[in-house]
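> Task: produce atomic coordinates for the following.
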Amino acid sequence: MRFIDTHCHLDFEEFRDRLSHHLTEAQALGVGQWVVPGVTLKQCRTLPAFAQLHPGVHIAFGLHPYFMAQHSATDMPDLAALAHLHRSQLVAIGECGIDGMVDDVTAQQHLFIEHIVLANDLRLPLIVHHRKSHHLLTKAFKQCPPQNGGVIHAFSGSLQDAQSYLKLGFKLGVGGTISYPRAAKTRTTLAQVPLQALVLETDAPSMPLAGYQGQPNVPKRVVEVFEQLCTIRDESPEKIAETLYNSSQSLFSC
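Now for the predicted structure:
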């Protein structure tokens, strides 16, 4: 079986000393490609060189809403210029979105719409962060419809939420959240949507699976996310793996 981790922060400090080890472990389990999103302008500037050092790594540029206090007024125009410059290396725009637990939702919404505009301009999918913000994302998508779909990262929500994203061409990111008993609603939703609407992700070093709380998440555990997904789907593991791999490849042109 082959796997693509469609969302992992391999360039973060937690992996600096042992990244090669972690990638080798993941490769031994069939994980051969990773999508590394941007979170700040400074970090995005380092991603093209990072990707060149690590075969199988694909990159995206974005300003994460969690870092709103760090983003300056010129960061988005500078990010757009950087994205045009490195268009050939990019597989998406993001990580971007709206976080209902972060201050100044109005500014977040404005910044998110600018990401949608950039993705449309470059004909790229979006990697979208959400937290208590499905209604705000929907509002932004109505104001500026995305033209190339993307991924709703770490999806959690109802079947109605899921269906509204699928109609816009988005896929749902399946991560370690589904390993927790409290995720019953999300597990039920992910069991009901079309298989081709799902992609796998770790969000490493964040979003650890149940049993690994307090530890940095690592790239090889995307296979454990896959195993969790298999417990709630009717298709065979082989069919699930093949479909998710092909869906990820198609979405990110990788």
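> hey, let's count contacts and neighbours off CA atoms from now on
Noted.
> Okay, buried residues for stretch 191-208 please.
191, 193, 195-208 (16 or more other CA atoms under 10 Å).
> scratch that, stretch 108-125
Going by 16+ other CA under 10 Å, stretch 108-125 has these buried residues: 108-109, 111-120, 122-125.
> coming back round to it: out of the buried residues of stretch 191-208, which one sits closest to residue 140?
Distances from residue 140 to these, taken as CA to CA, are shortest for residue 197 (21.2 Å).
> From the rest of the structure, what touches stretch 228-236?
174, 178-179, 187-188, 190-191, 237, 240 (CA atoms under 8 Å, 6 or more residues apart in numbering).
> how far does that stretch stretch from start to finish?
Stretch 228-236 has an end-to-end distance of 13 Å (criterion: CA to CA, to the nearest Å).
> Pull the distance from that stretch to the chain's centre.
Distance, stretch centre to chain centre, for stretch 228-236: 21 Å (CA atoms, centre = their mean, to the nearest Å).
> Before we compare anything, build this one as well:
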Amino acid sequence: MLVDSHCHLDFPELAENLPQILALMQENGVAYALCVGVNLENLPRILTLAEAHAQLFASVGVHPDNETAAEPDVDALLQLAAHPKVVAIGETGLDYYWHKDQPEWQRQRFRQHIAAARSCGKPLIVHTRNSAADTLRLLREEGADRVGGVMHCFTEDWEIASAALDLGFYISLSGIVTFKNALVLKDVARRVPLDRLLVETDSPYLAPVPYRGKINQPGYVRHVAEEIARLRDIPLDELATATTDNFFRLFKAAKRV
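Below is the predicted model:
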């Protein structure tokens, strides 16, 4: 059994084919998926999905590069996070790829999310792109180690992974780990402790080999898991059991069915 720890089933590319997507999840042994929020405006449609399907969970947050989204404050995040199917705060973090001026509004938004996570006791889903040093700095400064979380779609090197692990965070790997030239990430996949590892698709983006370049979906997380199991020289079943147990250990509000 596998869990896709990060996907966006509410995005149009996936929402319009939901029955087929859920069927492929079942065929590939993907028993659960976490549908991650990127803004507050579209959270209702994520909650509708999670309420209708026992195998789906939700998170609440505003993506760091979503400049025009309604700005969340701690109280708003806490109110939304009280929903029983919301298991995490995020995705949040920093993204300097699109915002090369490294804006303070991103850092302030990140601080609001960390404060909300600490208040409600639900873990963080952290996005970092071209911003690893600042991301780790803010996590430390705001006491994120008290609540923990996951560095989602991890693309950094072992030094950054190790620093995140020291803060109590998990490392989640996406389809990028299946790419032939992702040698640094393959090294990370071998070295992360098995009890701190998650797998994800970040669908509809970043489809793994052999679907690279196509629309991604949660059922394809099996290919991510197969590649990591190969890199670690362990059976797929062992990797699947560990990452599933890790998911439910981290996201304590998520209930197995």
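> Let's see the PyMOL selection covering just the buried ones among the contacts of stretch 228-236 of structure 1.
The buried residues among the contacts of stretch 228-236 of structure 1 can be selected in PyMOL (16+ other CA under 10 Å) with this line:
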select buried, resi 174+178+179+187+188+190+191+237+240
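> Confirm residue 58 of structure 1 sits in a helix?
No. Residue 58 of structure 1: not assigned to a helix; according to DSSP: H, G, I helix; E, B strand; the rest coil it is strand.
> Check which helix or strand the counterpart of residue 91 of structure 1 in structure 2 maps to.
Superposed on structure 2 with TM-score structural alignment, residue 91 of structure 1 falls opposite residue 87. Secondary structure assigned from DSSP states H and E places residue 87 of structure 2 in strand 86-95.
> Show the subsequent helix or strand relative to that strand.
Criterion used, DSSP H and E; the element after strand 86-95 of structure 2 is helix 104-120.
> So what's the gap between that next one and the chain middle?
Distance, centroid of helix 104-120 of structure 2 to centroid of chain: 17 Å (CA atoms, centre = their mean).
> Can you find the partner of residue 16 of structure 1 in structure 2?
That one, residue 16 of structure 1, aligns with residue 15 by TM-score structural alignment.
> what kind of secondary structure is the closest residue to that match other than its chain neighbours in?
Closest residue to residue 15 of structure 2 apart from its sequence neighbours, by CA to CA, 6 or more residues apart in numbering: residue 9 at 5.7 Å. Secondary structure, three-state DSSP: residue 9 of structure 2 is coil.
> What count of nearby residues applies to residue 9 of structure 2?
28 (other CA atoms under 10 Å).
> Repeat that for residue 234 of structure 2.
12.
> State the distance from the equivalent of it over in structure 1 to residue 244 of structure 1.
By TM-score structural alignment, residue 234 of structure 2 lines up with residue 235 in structure 1. Relative to residue 244 of structure 1, residue 235 of structure 1 is positioned 12 Å away (CA to CA).
> How are the helices of the stretch 51-200 of structure 1 distributed by residue range?
75-85, 105-122, 134-143, 159-167, 184-192 (DSSP state H, counting those that start in this stretch).
> Including distance to residue 24 of structure 1, could those go into CSV?
Formatted as CSV, the helices of the stretch 51-200 of structure 1 follow (distance: least, CA to CA, whole Å):
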stretch, distance to residue 24 of structure 1
helix 75-85, 29
helix 105-122, 32
helix 134-143, 37
helix 159-167, 34
helix 184-192, 30
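> Among these, which comes closest to residue 214 of structure 1?
helix 184-192 (21.9 Å).
> So which elements touch the closest one?
helix 159-167 (3 or more CA pairs under 8 Å, 6 or more residues apart in numbering; DSSP states H and E).
> counterpart of the helix it packs on in structure 2, which residues?
Taking TM-score structural alignment, helix 159-167 of structure 1 hits residues 158-166 over in structure 2.
> With that, I have no additional questions.
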